[in-house]
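Asks: Sequence first, predicted model second:
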Amino acid sequence: MRRSGSTRRRGRTGRLVATGVACGAALAALTVPAAEAQPLGHGTVHWAEKDSGTPQVRYRGLAAVDRDTAWLAGTAGTVLRTTDGGTSWRNVSPPGAAALEFRDVEAFDARHAVVLAIGEGEASRIYRTDDGGATWTESFRNTDAKAFYDCLAFSDRRHGLAMSDPVDGRFRILSTSDGGRSWRVLPADGMPAALDGEAGFAASGQCLVTSGPKDVWLATGGGAHARVLHSADRGRTWTATDTPIPAGDPARGVFALAFRDRAHGLAVGGDYRPGRSSPQAAAVTSDGGRTWRLAATPPPAYRSGAAWLPHSRRAALAVGPTGTDLTTDGGRSWRTIDTGSYDTVDCTPDLSCWAAGEQGRVARLEN
């Protein structure tokens, strides 16, 4: 489940910053202050690439269950699952979905998962499996030509939401209370009006995130301001706050959110166009998204995904097409620790982090 709070170089294994302190889990080495960390390439913690066998697929949907189990969702209707830490991958794509673009997957365990296909009109669909992808049930198909669904998020095994770009001037929210087996559109009267040109980004499955049983955050761009919308009642009512991440263009804004609890969150984004600068690509909040402040030392370029390291109050990762960045001070400063291309990242309570992206690229953090 995407609960915040808790790809250009095939064959390359990028080295991440680490300490020399021996530890049973790879992530423990990354949570020390930056001054105590060794330079890039001198540690033992690294993104270890796993051969997905699908170099033609770009994976923007990732659900890490634990160190052994992860799900991927990508282009050409592709869904993969591993239960052996990425040594092997099983193609569990829904039948007849080859024309769809899967951009988000939320997994409860090795057998139960929900995937979202994006696009205008009926291209936006949701599927659920209860048998590890052996069979799928289509539980939602969008019939409104004005809707375009971007992201999914679950707060527990039953309650989840999906978000669409604005319809009739307001973001549209789908809700499920039975684990994604059925969905209903929530009333729009609790949603603030969208800005002109405002939308979400289906870049990493992290434009909609949850923390705890009822808190949900939604990231936007494209409008005059890049905003974060927050709901404290599972999507019924929302408040909107401007962030300092630049917008004002369809290619700029907040692309991903990560909350480690209902107060402390990160926002990353920028301008996704290759070669465009993104000098203010990260912001941080400590009041649940009511206010945001720019990172003093942001990532050097556009970032599309973010995740807090497990059981850490200060360490998090951000990923994008030009690299991975680490913060060890709660998002105030970031430093690049790998130059491989990844679109999304997800970490699990058993001290495991996974990343995925273009050209079938998937990796797990290892020591």
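Replies: Yep, that arrived.

Asks: CA atoms for contacts and neighbours, from now on please.
Replies: Fine.

Asks: residues in contact with the most centrally placed residue in the chain?
Replies: For the chain, Gln206 is the residue whose C-alpha lies nearest the centre (C-alpha atoms, centre = their mean; 3.1 Å). With contact set as C-alpha atoms under 8 Å, 6 or more residues apart in numbering, Gln206 has these partners: Arg2, Cys151, Phe255, Ala256, Leu257, Ala258, Gly305, Ala306.

Asks: this is the other structure I want to compare:
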Amino acid sequence: MLTAGVCAAAFAAAITVPAQAHEPSGHGPSGGKPSHGKPHGQPRWELKDSGTDARFRGLSAVSRNTAWLAGSAGTVLRTTDGGASWRNVSPPGAAELEFRDVEAFDSRRAVVLAIGEGEASRVLRTEDGGATWTESFRNTDAKAFYDCMTFFDRRHGLAMSDPVDGRFRILSTSDGGRSWKVLPAAGMPAAQQGEAGFAASGQCLVGSGPRDVWLATGGAPRARVLHSADRGLTWTATDTPVPAGDPARGVFALAFRDRTHGIAVGGDYRADQASPEAAAVSGDGGRTWAPATTPPPAYRSGVAWLPHSRTSALAVGPTGTDLTTDSGRTWRTLDTGSYDTVDCTSDLACWASGEKGRVARLAR
């Protein structure tokens, strides 16, 4: 039986084969049709029919077979057969909500976050695969706007709101999302004028390990990453080289493969604006950031480390998917299909989702 390490090495070898070594395929996300033949090891997305045209900015990949999607018009989908079929498990009466993040623990338990001003920001939880849902948090502060959430384990998690009274607001749970409380603001640095998070992919708040969490910002003079080593009680802020200075620019997504090595992606989400230097890397837990020497060619809203890899990651956005094999320093484009977010699993699977019901799993 192959060990996990051997399997991971084989996966990394398959995914990192240079694209120029193979003839381009006319299928897959770039061509708008599912890919069937495997073109000589060339990594590609295999489109799965979600049966809906919702935009899925929320994605939680549990395994190669199980994944959850959360998106526009209160839509939540779940697959347990690798995307061959999707079950609509949307909460009743949620059609007016905009789900932008989902965190799933397995095929039955998941937490979804709805964004928006005031009471539009909500958290709902299911323990039976979406057959029933319980609302566990509804924001009552008109100044708050929740963007993202993350879980350290099956019990402990956080959600973040844009600044309220000059500081980002952090919501905490210690019972798997059944109840939530606002953490004290004393340990949070002051926000810049106009600073906010981007609810673009569910990756503006990410954790690694039992206590470390990072928060990505934009919309202000400087794009920053905030870090907490105590589950959100105290934070430090660091400037990044990702361009900011405009409400549409900043860091949109983060990925940490451990508490030290991180990647930030973003740019300017407006289609008619260039996004130079739209990626950065950190090797010290986010205390400092360096620009990618060859960044993705355009705005990217999602990023994920490849399973069990120390050097490879994927970044996605409306104009394509890019791969790095040197921990985020250089990137090359794999695909030009539109995706908003990406997530990978420990059993060597990667999923992506986005506009018009698009969802795919990486073939290898």
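Replies: Alright, I've got the coordinates. Keep in mind the model is a prediction, meaning the values are calculated, not measured.

Asks: Could you pick out which of the contacts of Gln206 of structure 1 are located in strands?
Replies: Per DSSP state E, strands hold the following members of those: Cys151, Phe255, Ala256, Leu257, Ala258, Gly305, Ala306.

Asks: Put together a markdown table for those residues, with neighbour count and distance to Ile126 of structure 1 on each row.
Replies: Below are these laid out as a markdown table (neighbours: other C-alpha atoms under 10 Å; distance: C-alpha to C-alpha, whole Å):
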| residue | neighbour count | distance to Ile126 of structure 1 |
| --- | --- | --- |
| Cys151 | 31 | 10 |
| Phe255 | 33 | 21 |
| Ala256 | 31 | 21 |
| Leu257 | 29 | 22 |
| Ala258 | 31 | 23 |
| Gly305 | 30 | 22 |
| Ala306 | 32 | 23 |
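
Asks: Of those residues, which is the nearest to Glu36 of structure 1?
Replies: For those, the residue nearest Glu36 of structure 1 by C-alpha to C-alpha is Ala306; the value is 22.7 Å.

Asks: Aligned to the closest one, what sits in structure 2?
Replies: By TM-score structural alignment, Ala306 of structure 1 lines up with Val303 in structure 2.

Asks: quick one: its match from Arg257 of structure 2, how far?
Replies: Separation of Val303 of structure 2 from Arg257 of structure 2 (C-alpha to C-alpha, to the nearest Å) stands at 11 Å.

Asks: again with Arg222 of structure 2
Replies: Taken as C-alpha to C-alpha, the span from Arg222 of structure 2 to Arg257 of structure 2 is 25 Å.

Asks: quick one: stretch 211-230 of structure 1 aligns where in structure 2?
Replies: Under the alignment (TM-score structural alignment), stretch 211-230 of structure 1 falls on residues 208-227 in structure 2.

Asks: buried sites along the matching stretch?
Replies: Judged by neighbour count (16 or more other C-alpha atoms under 10 Å), stretch 208-227 of structure 2 contains these buried residues: 208, 211-227.

Asks: One more: stretch 336-349 of structure 2?
Replies: Those would be Thr336, Gly337, Ser338, Tyr339, Asp340, Thr341, Val342, Asp343, Cys344, Thr345, Leu348, Ala349, for stretch 336-349 of structure 2 by 16+ other C-alpha under 10 Å.

Asks: Span of it from start to end?
Replies: One end of stretch 336-349 of structure 2 sits 20 Å from the other (C-alpha to C-alpha).

Asks: Where does it end up in structure 1?
Replies: Mapping stretch 336-349 of structure 2 onto structure 1 (TM-score structural alignment) gives residues 339-352.

Asks: Equivalent analysis for stretch 169-177 of structure 2, please.
Replies: Using TM-score structural alignment, stretch 169-177 of structure 2 lines up with residues 172-180 of structure 1.

Asks: Check what contacts that stretch and list those residues.
Replies: Under the criterion C-alpha under 8 Å, 6+ apart, residues 114, 127-128, 139, 147, 157-166, 182-186, 188, 235 lie in contact with stretch 172-180 of structure 1.

Asks: so how far is that stretch off the chain centroid?
Replies: Computed by C-alpha atoms, centre = their mean, to the nearest Å, the chain-centroid distance of stretch 172-180 of structure 1 equals 18 Å.

Asks: same question, stretch 298-312 of structure 1
Replies: Taking C-alpha atoms, centre = their mean, one finds stretch 298-312 of structure 1 lying 10 Å from the centre of the chain it belongs to.

Asks: do stretch 194-207 of structure 2 as well
Replies: Relative to the chain's own centre, stretch 194-207 of structure 2 is displaced by 9 Å; criterion: C-alpha atoms, centre = their mean.

Asks: Quick check, Thr243 of structure 1 in contact with Ala281.
Replies: No - in this structure, Thr243 of structure 1 is not within contact of Ala281 by C-alpha atoms under 8 Å, at 10.8 Å.

Asks: which residue ranges form the helices in structure 1?
Replies: With helices called from DSSP state H, structure 1 shows none.

Asks: how about Ala279 of structure 2, what does it touch?
Replies: Val242, Ile263, Ala264, Val265, Gly266, Gly267, Pro291, Ala292, Pro295, Pro296, Gly328.

Asks: run the last query once more with 6 Å
Replies: Ala264, Val265, Ala292, Pro295 (C-alpha atoms under 6 Å, 6 or more residues apart in numbering).

Asks: Many thanks, have a good one.
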